[in-house]
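take a look and give me a structure for this.
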Amino acid sequence: MKIFSKEQIYEGDALTAKKQGITSTELMERAGTQIFNWLHLRMQGAQVPIHVFCGIGNNGGDGLVVARHLITHGYNVKTYIVNYSKTRSKDFLINYERIKGTTKDWPILLNDAKELPEIDEKDIIVDAIFGIGLNRPIVTWVKQLFNHFRATKAFVLSIDVPSGLETDAVPKDEECVVNAGYTLSFQTPKLVFFLPETAKYTVQWEVLDIGIDPEYLFTTPTEADLIGKNEVLPIYKPREKYSHKGHFGHALVIGGSYGKIGAVTLASRGVLTIGAGKVTAYMPKCGYIPLQSSFPEAMVISDVNDEKITKIDFNITPDAVAFGVGAGTDAKTISAFEAFLKTNTKPLVIDADGINILAKKKALLKSLPENTVLTPHPKELEGLIGKWTDDFDKLKKTKALSKKYKCIVVIKGANTITVYGDKLYVNATGNPSLATAGTGDVLTGMITGLIAQGYDALAATIFGVYLHGKSADLLVEELGYQSFIASHVIEGIPLAYLDLFKQPEPPQVEEAGEEEN
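As a prediction, the model looks like this:
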């Protein structure tokens, strides 16, 4: 699913009105009606008090459409105009007149914090105050209104975005943003729904189709895409009947040090479970027996040193190489990695201490093969790009790194984002169970295993990140967040693959029973 920018949304609205021969007011009616339909389907006429707060721009106009339909369908509605300015949009004024013609209970004008209405915890608040076009500071009394919403603990439904939240900036004052329980976003999700500093302003979100021109939606390139099942299905490569292990590549995992052999084991298991034909682990001698005993499917080449990697020397021809998991940053390990980069021509995935080495010796970034995949956690990313002021600055600096060194960067987190040049791929799977040691090692192995099978580096990264998160999603209900460990991700990979082709179950229809006498 594409994630359109604010400017593209405006462009799509204007083009839709022109191509479909409708006015912006008619498009607003369509959008507001969709919000009403969503509410009506769930409330079924329930007489819970609904407080609709409308701004004086187009988002407020959407709210007036919603309020009008709720009123005409018999709901218990109170409508408020948050009068923060003397300027009104044309479509707001049109819908203001329409709602006045619908009910004798005209919208209540709010001018300051002295007029804040009483709202019960069991009531519903519809937030239609500010939309994506917010271009002014939040005045003090409106900030007090937002705090009033929070204090009531009532359920808040925001239209398009939580009021006060911009689509391309992190709020400077948290109290100037509405905390929504649910946000109904028109046609496309917003990038701010997926960033750590801004996602917290809405617990859940859903996209509503308001009929924006399909050709525009299909042909317009976007900065960001949301990656779900529909996006990864075309990536998947099915297997032929007469294929054998030689068709699915040989991956080499280089890493490990005394006390950290488990990282290589996890990554190697990830390689084979994701479907690679063979995996060889290159590690210090101390890891030979543990890995051979715990994971007999892997082959092992050991360094001459017992506790750390001091030289990278192998006589195999891998199709993809992973470096860094558990490797440490000893001077001899760094020297071995430097020497390896000078001769390596194979696709490369770098994680953990491999990234820490690159952060220590940034000149090595120039030696990376094109489309090398870097998979840092936040602290490792900071070592590469420096400190960032906020999430948007983090994305900007990561894009710059990706473009300069022609590499793919995986920003791991609640919504893992793959950065490739100026393009962002936002992953839709995963949950807090993945916040445990070793899950990143498994991801490194999964991406490496996909590249070894012949997936190009970007497709392998997007697909690997998706399957990694999906594995956790499928197992977390059985295992819980706290008890989930990295090995469980590996156990869930087969389920994640099978889920790609699982059809949604049809709704259950209860059979009519015999009438009781």
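
only C-alpha atoms from now on, for both contacts and neighbour counts.
OK.

which residues does residue 300 contact?
By CA atoms under 8 Å, 6 or more residues apart in numbering, residue 300 lies in contact with 280, 281, 282, 283, 288, 291, 292.

out of these, which are buried?
Those of those that meet the buried threshold are 280, 281, 282, 283, 288, 291, by 16 or more other CA atoms under 10 Å.

re the thing from before, so which of the contacts of residue 300 are in strands?
Among these, the members falling in strands are 280, 281, 282, 283 (criterion: DSSP state E).

from these, which is closest to residue 502?
Closest approach to residue 502 among the ones in strands among the contacts of residue 300 (CA to CA): residue 280, at 32.8 Å.

state the distance from that closest one to residue 340.
From residue 280 across to residue 340, the span is 16 Å (CA to CA, to the nearest Å).

for the residue most central in space within the chain, give me its contacts.
By CA atoms, centre = their mean, the chain has its centre lying nearest to residue 415, at 3.3 Å. Taking CA under 8 Å, 6+ apart, we find residue 415 in contact with 194, 195, 426, 427, 428, 429, 430.

neighbour-wise, which of the residues you listed leads?
Of all these, residue 426 has the most neighbours under the rule other CA atoms under 10 Å, reaching 27 neighbours.

hang on, it packs against residue 224?
Yes. The criterion here is CA atoms under 8 Å, and residue 426 meets it with residue 224 at 7.0 Å.

how about the helices in the stretch 51-200 of the chain?
58-72, 90-100, 140-152 (DSSP state H, counting those that start in this stretch).

list of residues touching the second one?
The reference is to helix 90-100. Contact partners of helix 90-100, identified using CA under 8 Å, 6+ apart, comprise 24-25, 28, 56-58, 60-62, 64-65, 67-68, 106-107.

I'd like the structure of this one too, to check against the first:
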Amino acid sequence: MVVLSAGQVRAWDQYTLQHEPVSSVDLMERAAKRCVDWMENQKILQQQQFYIFCGKGNNGGDGLAIARMLHEKGRPVDVFILEFGQLGTVEFQQNLQLLHNLPVNIHFLQPGIPLPVIPETYIVIDALLGTGTNRAVEGRMAELIQHINESGNPVISIDLPSGLFADRSTLPYPAIKAIITLSFQCYKPALLLAENAPYFGNIELIDIGLDPHFLTTIQPAYDLVDQTLAASIIITRKSFAHKGNFGHALLLVGAAGKMGAALLAAKAALRSGTGLLSCLIPEKGLIVLQTALPEAMAITKGNDFLAGDLPDLSPYKTIGCGPGIGTAQQTSALLEQLIQNFNRPIVLDADAINILAMHSGWLGKIPPFSILTPHPKEFERLAGASVNESERLGKAMELARKHQLIIVLKGHRSFIAMPGGKAYFNLSGNASMAKGGSGDVLTGILTGLLARGYTPDQSALLGVYLHGLSGELASIQWGMESVLATDIIDNIGKAFIQLSL
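This is a model prediction of the structure:
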């Protein structure tokens, strides 16, 4: 599955018109019908009345076609067309003429005329702009958007909430706040940004039958990590394999009072398939680790926190570092030793990233294709503040290219920037995972997959999806409020099974 820019979606429309062949107005008819079919399947049409607000572009044409189809299904519809002194597109005009032949109330919102009061029982359909804007709305359009938002009525946006930029963050500019967005054919970047979530509500992708061959002619803006992609990465264990075939991982984790993070990362690494696991921990964590997780071996350095010299690193296929280690000077020195003396990809998270932020020169010394997993605040410490989410994603992609690293920006739609320039949004996971310890679990999963034999890019894509899917499965059992990080770990096996079916 792919994510396309507004320009690419328009090009896809044109490709379909040329190769199917189908006329533009017929493609609009198809899109409108599938939106109405979806609403009917969801029982939204039952006993409902609609106010449809249209601009004069093709998104407005979609709205007019939807109005006609709703009328044909016996639903009361009023159409409001925002006037700004232009005729509108050819397709808009064609659909307007068809609607004029029906007993549907059409209102033209002329400049200076008060905006309509929206009855509280009505559903609003937003067909003002869709993906057809790349600058902030202003004037009468901004006034109408604010009026619709202040009405409190449920809003269904067609393709994209009006005012929302298709390809980047919209804040601080106004946009329709929809409860449902019926977006055509594919995700647009705007629909994957947390900053835009108050605008787009629940997203439903509506297949309008665009020619799939178009996708072989372009480089998508981004890719998506979905179940199909994650399942394609899974490596089946051979029947006669032994623990030595699945790698030996080392975790640098924990400090006094933070051994929980160490345990979460360690257990997740083992659940993810590594054959052997050693944990480098401070002396005060030894009893905790060996009592709670007998499957892991332990090496101690330092007393309350990690300090001293690293052990021989040659036995380890990969190393994960960060959960619970703190940022003491001695611990920082140990991380520097790791970066200088280990030449295979590693996983860095949490305090390891905070230490890197204090020593920016170390970034260029990290082994190529290592995986860094910051949350937004950690990334800000590492790369500087960003004006908005779009700028943050751009910085992640630049950092990945410059230093040949894999950057995983954690969030509801975690963003994975690859060294070669490709980037992915992850589709698994839900809000049940917004709880302390979830990131430590991800560190363990990624470390376990690297040790198991997956390549760094495979580990990042599969690991992030597996992490989210495990959270989803845990929420089925425990509900959205009550999932613990340990519940995510307990569902890693089920997630593997689901991906392997």
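
care to give me the TM-score?
After superposition, the two chains reach a TM-score of 0.95 (TM-score structural alignment, normalised by the length of structure 2), with 500 aligned residues with a CA RMSD of 1.8 Å.

can you say which of the helices of the stretch 51-200 of structure 1 is nearest to residue 369 of structure 1?
Ranking the helices of the stretch 51-200 of structure 1 by distance to residue 369 of structure 1, with CA to CA as the measure, places helix 58-72 first at 48.2 Å.

angle of that closest one against helix 90-100?
Per axes from the mean of the first three to the mean of the last three CA atoms, to 10 degrees, the angle that helix 58-72 of structure 1 makes with helix 90-100 is 20 degrees.

elements contacting helix 58-72 of structure 1?
Under the contact criterion of 3 or more CA pairs under 8 Å, 6 or more residues apart in numbering; DSSP states H and E, helix 58-72 of structure 1 touches helix 24-43, strand 50-54, strand 77-82, helix 90-100, strand 124-128, strand 155-159.

the fourth one vs structure 2, mean deviation?
Helix 90-100 of structure 1 differs from its equivalent in structure 2 by a mean of 1.2 Å after superposition (mean CA distance after the TM-score superposition for structure 1).

buried residues, that helix. List them.
By neighbour count with 16+ other CA under 10 Å, helix 90-100 of structure 1 contains the buried residues 91, 92, 93, 95, 96, 99.

separation between the alignment partner in structure 2 of residue 349 of structure 1 and residue 249 of structure 2?
Counting by TM-score structural alignment, residue 349 of structure 1 corresponds to residue 347 in structure 2. Remark: distance between residue 347 of structure 2 and residue 249 of structure 2 (CA to CA) = 11 Å.

which neighbours do the two have in common?
In contact with both residue 347 of structure 2 and residue 249: 318, 319, 320, 447, using CA under 8 Å, 6+ apart.

now these as a markdown table including secondary structure?
Below are those laid out as a markdown table (DSSP: H, G, I helix; E, B strand; the rest coil):
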| residue | secondary structure |
| --- | --- |
| 318 | strand |
| 319 | strand |
| 320 | strand |
| 447 | helix |
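
could you pull out the helices for the stretch 351-500 of structure 1?
353-360, 378-385, 391-405, 439-452, 457-479, 486-499.

outside of the last one, which residues touch it?
Contact with helix 486-499 of structure 1 is made by 266, 269-270, 273-274, 434, 436-439, 442, 467-468, 470-472, 474-475, as judged by CA under 8 Å, 6+ apart.

let's go with 6 Å and repeat that
438, 439, 467, 470, 471, 472 (CA atoms under 6 Å, 6 or more residues apart in numbering).

burial measure for the last one, as a count.
Pointing back at residue 472 of structure 1 there. The local packing of residue 472 of structure 1 (other CA under 10 Å) involves 31 other residues.

sorry, back to before: in CSV, list the contacts of helix 486-499 of structure 1 along with distance to residue 219 of structure 1.
Listed next are those as CSV, based on distance: CA to CA, whole Å:
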residue, distance to residue 219 of structure 1
438, 40
439, 37
467, 27
470, 29
471, 32
472, 33
